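Undergrad: Predicted model and sequence below, questions to follow.
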Amino acid sequence: MSKKMYPMLINGKFVESKKSIDVINPSTGNVLGLVPEADNDAVQQSLKAAEQGFKAWSSTTPAERKKIILRYADLLDENSERIVDLLIEETGKPRDNAEYDFGMLTTCLRFFVEEFERLDQPVLHDPDGRFLHYIQRQPLGVAVGMLAWNFPLLNVGYKIGPVLASGCSTIIKPSHYTPLASLETAYLAKEAGVPDGVINMITSSEHDVTKALLQSDVPSMVTMIGSTRGGLEVMNSSCTSVKHFSVELGGNAPVVVYPDADVCDAANKVVDLKFANCGQVCVSPNRCFVHESVYDEFVAAAKARAADVQMGPMISDKARQYVLGLVESAVADGSEIVCGGKAVEGAGYFMEPTILKDVDARMKVSYEEIFGPVLPIIKYTDADDEIALANDTQYGLAAYVFTTNLAKGLRAARDIKAGSVCVNEPHYSVQLPHGGLKQSGVGKDCSRYSLQEYLTLKRVSVLIEN
């Protein structure tokens, strides 16, 4: 039985190609559907369409855009059950995770419309009183978005939310692992009244083909969610003309658990975040530093919490084998498996939730991004500098601190080099800026700070007195 083809969307039209890509259900290993393998013609069509779409969309008023964007969000909600079911099939996510993933798309659409209305365009001081100086913000241009597979619709929302609200246009390339639900949401944009060419979505597994998107001088911005290695390749390919970048890349998030922390609460929250989405989360706890005085208590509490974890599959067997290799390497270097550590037998790419103790910072599982269901727990003592341990990584995306001492928590938040530091509870929300330091990227998703990246900052000076 032939599988359904999900075409690309370019300039409001369904576009196929000579080659196709199999989309695999990671829960079964079976082919779920097909998407086109974009060729150079499709890439060039999308660039031309986005250029035309920008001219049309940027000339509309904010009020006109708001009406269409809110209609789009409502239409997505009306089709949520169908889209969430497809998202579950292509990612293997549990339903509550998939509903959150979908919900962030509509949340972003509605949030950025409102946030656009709150943007300031201030009047600036003139020391001689001769000029009126003010700031004007205008749509930046065409944005190319290269997205990851772990939260497909959240990632789409992070990009098209500010794109649409600002008056820009976009070419989105979702991951070829999980393009189906993303394409379905793009189809609905046309039905909602988004002009042709404003949202274009292409599918490809070949970097050499999509490189033409990056090398073109049409895009004003290149934005990405993915690995640091991938980000460097994308940025390098894009430097054929001056472009803006907003890239959220790899992470190696530390957790610091101080001896005065509520240990059971800390363990529960760390485990819940670690095994969410099967550990395939950029802000997932990757290195858990626990003071020796509460180390055994924390390990026991984490093990107890992990016993109740229900996870979906990893995205591919290749990804699962990589993570299993990290576990094997850690054990060979002296770590001990507290629980899990194996692949789950049967169909799909499932793995047991895994906790490792007696890990040290020199093990590969400590300095590589895991992106899987493995929690390494590292003991530190009063002789150690726990902040230096937390900062001993090229990454700087997220960090977590647990303590009941306010001064200690604030000091750790100040000194840990990460784009976000959460004290006593992990917390993420659309109004809060999300992005990294060091090799974890530049720019922000979510919040007004993301929206501002899709707008120019123009200074206007008007002579009022000679």
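TA: Yep, that arrived.
Undergrad: CA only for contacts and neighbour counts going forward, please
TA: OK.
Undergrad: Next, the contact list for the closest residue to residue 140 other than its chain neighbours, please.
TA: Closest residue in space to residue 140, ignoring its immediate chain neighbours: residue 455 at 4.8 Å, by Cα to Cα, 6 or more residues apart in numbering. Taking Cα atoms under 8 Å, 6 or more residues apart in numbering, we find residue 455 in contact with 137, 138, 139, 140, 166.
Undergrad: my read: the last one touches residue 116, true?
TA: Same thing as residue 166. Yes. Residue 166 lies in contact with residue 116 (Cα atoms under 8 Å); the separation is 7.0 Å.
Undergrad: Mutual contacts of the two, please.
TA: Joint contacts of residue 166 and residue 116 (Cα under 8 Å, 6+ apart) are residue 451.
Undergrad: Second structure for comparison follows:
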Amino acid sequence: MNKVKEMDYLMNINGEWVGEDLDTLKVTNPANGEHVGTVPNGGEEEAQQAIEAAHEAFGSWSELTAYDRAGYLKKLHQLMLENQEELARIMTLEMGKPIHESRGEVNYAASFIEWFAEEGKRIYGETIPAHVSGKRLQVWKKPVGVVAAITPWNFPAAMLTRKIGPALAAGCTVLMKPSSESPLTAVKLMELCEKAGFPKGVVNLVTGSSSKIAKAIMENEKVRKITFTGSTEVGKILIKQSADQVKRLSLELGGHAPLIILDDANVDVAVKGVMASKFRNAGQTCICANRIYVQAGIYEEFVEKFSREVEKLKVGNGIDESVNVGPLINRDGLDKVNHHVQDAVSKGASVVTGGEVITEGEGVFFSPTVIKDVDQSMVVMQEETFGPVAPIQKIDSEAEAVHLANNTPYGLAAYVFTENVARGTRVIEQLNFGIVGWNDGAPSAAQVPFGGMKESGMGREGGHEGIDAFVESQYVSIGME
């Protein structure tokens, strides 16, 4: 990788590695507080340079055939798989997730590049029957232009490729702005883009101050599209800022996912599903189960079996192959998780297992936790925890479950466990969430649309819908007489 000194990294603008003269941002491993690397603390000037580079490259890149652009993407896909271990190690060191999860994320991230390499060949226009003789009516599809991709720390590879894959395939050029908590994975991906041969300016990477870089992005009219994954609060700010230039937006925002287990569910299947959903990335995922509602008839059985599995989880430094749950990203995240647990206990909930801050040097760990007898008065059922805490509330009916599940401003993901097809269909039809896992705790895939309803965002990523966000429909009426 491109380093100024050991483990220090640069950003890339117009095909050049730059930023050695800037102040730096330090990246530390949340498992032990050790220094992992530094990146340039770029701002408005660097963002403007990247925007100009992307704007200049747009003309030639957009004029390539979809097959030519697919060739570059396929090469990037190949390089990502060849460099899986290095990417995974960087990811684990900078943000803590277990190494086996990081390897899985690299594969997941690469799958978006592969999918959109092919999907770019299927951006179809239309010929529409004319209302009068002597005319031909057509719809052409054109790339929207320069795209700014702003991504979070928790999935530093997949959140980037899910955005730049369709953008590049559609003929757009991009500016990547990764989180300052985990920017090193993005640097490595930028290096692979360079090795894949992308022309100068087609892909640019800027690291540094989010507020300053975002200001440049939102004020520059050459940026026509913003694709952002992050908090609802920041998403609302971007919506307001985009209004001045009517920039196009794709927003994947906060979630507070309910998981409903009805009394005809297979309890063992439900336990497996909740384990897959809840504790991945130490519960720091936007679609992980945050509120678990279990019908009274199987409540005690589920709590017992689920807690038994949770107690088997090993917490520690993610670089250890045997670890299941890594650290939280920082002290603020740890404090929030601890507050949620303590609030629940103070209001009558019981900790079945876990519930403790784990002190291990400079590490930021919280034990995998199961809380039972929770209710709606508790913060943990009202706010997204973003940690390894599973609060379980007893419910009496599917109607109650649906009401509680929908009683939130968010609508990203939900989960339902039932063996009754009619019942499952009925419940899901009433749930206001963009993603639903039915007897499935891991519903994500490159070929399906990912996104939320209500305050969880707008637009969809992945699937054939994922590329639509990066093209404009141009209607053409042709006079033939």
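TA: Structure received. Keep in mind it's a predicted model, so treat the numbers as computed, not measured.
Undergrad: Can you give me the TM-score here?
TA: Once superposed, the chains reach a TM-score of 0.96 (TM-score structural alignment, normalised by the length of the first structure), with 465 aligned residues with a Cα RMSD of 1.6 Å.
Undergrad: Now do the same contact list for residue 379 of the second structure.
TA: Contacts of residue 379 of the second structure (Cα under 8 Å, 6+ apart): 340, 343, 344.
Undergrad: The same query, at a cut-off of 10 Å, please.
TA: 339, 340, 341, 342, 343, 344, 347, 385 (Cα atoms under 10 Å, 6 or more residues apart in numbering).
Undergrad: which one in the first structure is aligned with the first one?
TA: Spelled out, that is residue 339 of the second structure. The pairwise alignment with the first structure assigns residue 339 of the second structure to residue 325, based on TM-score structural alignment.
Undergrad: Which of the helices or strands spans that match?
TA: Per DSSP states H and E: residue 325 of the first structure is located in helix 317-332.
Undergrad: mean deviation of that helix from the second structure?
TA: Average distance, helix 317-332 of the first structure versus aligned residues of the second structure after superposition (mean Cα distance after the TM-score superposition for the first structure): 0.9 Å.
Undergrad: elements contacting that helix?
TA: strand 336-339, strand 354-359, helix 364-367, strand 374-380 (3 or more Cα pairs under 10 Å, 6 or more residues apart in numbering; DSSP states H and E).
Undergrad: let's go with 8 Å and repeat that
TA: With contacts taken as 3 or more Cα pairs under 8 Å, 6 or more residues apart in numbering; DSSP states H and E, helix 317-332 of the first structure sits against helix 364-367.
Undergrad: So which of residue 166 and residue 116 of the first structure has more stuff around it?
TA: residue 166 (28 against 17; other Cα atoms under 10 Å).
Undergrad: does the alignment partner in the second structure of residue 250 of the first structure count as helix, strand or coil?
TA: Using TM-score structural alignment, the equivalent of residue 250 of the first structure in the second structure is residue 254. Using DSSP: H, G, I helix; E, B strand; the rest coil, the structure places residue 254 of the second structure in coil.
Undergrad: Using the three-state scheme, assign residue 277 of the first structure.
TA: Assignment for residue 277 of the first structure (three-state DSSP): helix.
Undergrad: now it: how far from residue 177 of the first structure?
TA: 15 Å (Cα to Cα, to the nearest Å).
Undergrad: So for these two, which sits in the more crowded spot?
TA: Per other Cα under 10 Å, whichever of residue 277 of the first structure and residue 177 has more neighbours is residue 277, with 26 against 23.
Undergrad: need the contact list for that one.
TA: Residue 277 of the first structure neighbours (Cα under 8 Å, 6+ apart): 93, 97, 150, 311, 312.
Undergrad: State the pair within those residues that is farthest apart.
TA: 150 and 311 (13.5 Å; Cα to Cα).
Undergrad: Which of these two has more residues huddled nearby?
TA: When neighbours are counted by other Cα under 10 Å, residue 150 comes out ahead of the other of residue 150 of the first structure and residue 311, with 25 against 19.
Undergrad: residues contacting the equivalent of that one over in the second structure?
TA: Using TM-score structural alignment as the criterion, residue 150 of the first structure maps onto residue 154 of the second structure. Neighbouring residues of residue 154 of the second structure by Cα under 8 Å, 6+ apart: 95, 182, 281, 284, 285.
Undergrad: Residue 154 of the second structure belongs to a helix, doesn't it?
TA: No. With three-state DSSP as the criterion, residue 154 of the second structure is located in coil rather than a helix.
Undergrad: Which residue numbers in the second structure does the longest helix anywhere in the first structure align to?
TA: In the first structure, with assignment by DSSP state H, the single longest helix is helix 95-117. Alignment of helix 95-117 of the first structure against the second structure: residues 99-121, by TM-score structural alignment.
Undergrad: gap between whichever residue in the second structure pairs up with residue 303 of the first structure and residue 264 of the second structure?
TA: Using TM-score structural alignment to pair residues, one finds that residue 303 of the first structure aligns to residue 307 in the second structure. Taking Cα to Cα as the measure, residue 307 of the second structure falls 20 Å from residue 264 of the second structure.
Undergrad: Surely residue 477 of the second structure is in contact with residue 138?
TA: Yes. Between residue 477 of the second structure and residue 138 a contact is recorded at 6.4 Å, counting by Cα under 8 Å.
Undergrad: Comparing those two, which residue is more hemmed in?
TA: For residue 477 of the second structure versus residue 138, neighbours defined as other Cα under 10 Å are more numerous around residue 138 (17 against 12).
Undergrad: Please work out how many residues are found near the aligned residue in the first structure for residue 381 of the second structure.
TA: Counting by TM-score structural alignment, residue 381 of the second structure lines up with residue 366 in the first structure. Other residues near residue 366 of the first structure come to 23 when the count uses other Cα under 10 Å.
Undergrad: what about residue 366 of the first structure, distance to residue 84 of the first structure?
TA: Taking Cα to Cα, one finds residue 366 of the first structure at 34 Å from residue 84 of the first structure.
Undergrad: hmm, which of the contacts of residue 455 of the first structure are the buried ones?
TA: For those, a burial check counting by 16 or more other Cα atoms under 10 Å picks out 137, 139, 140, 166.
Undergrad: Sitting in helices, which of these do you find?
TA: Taking DSSP H, the ones among these that sit in helices are residue 166.
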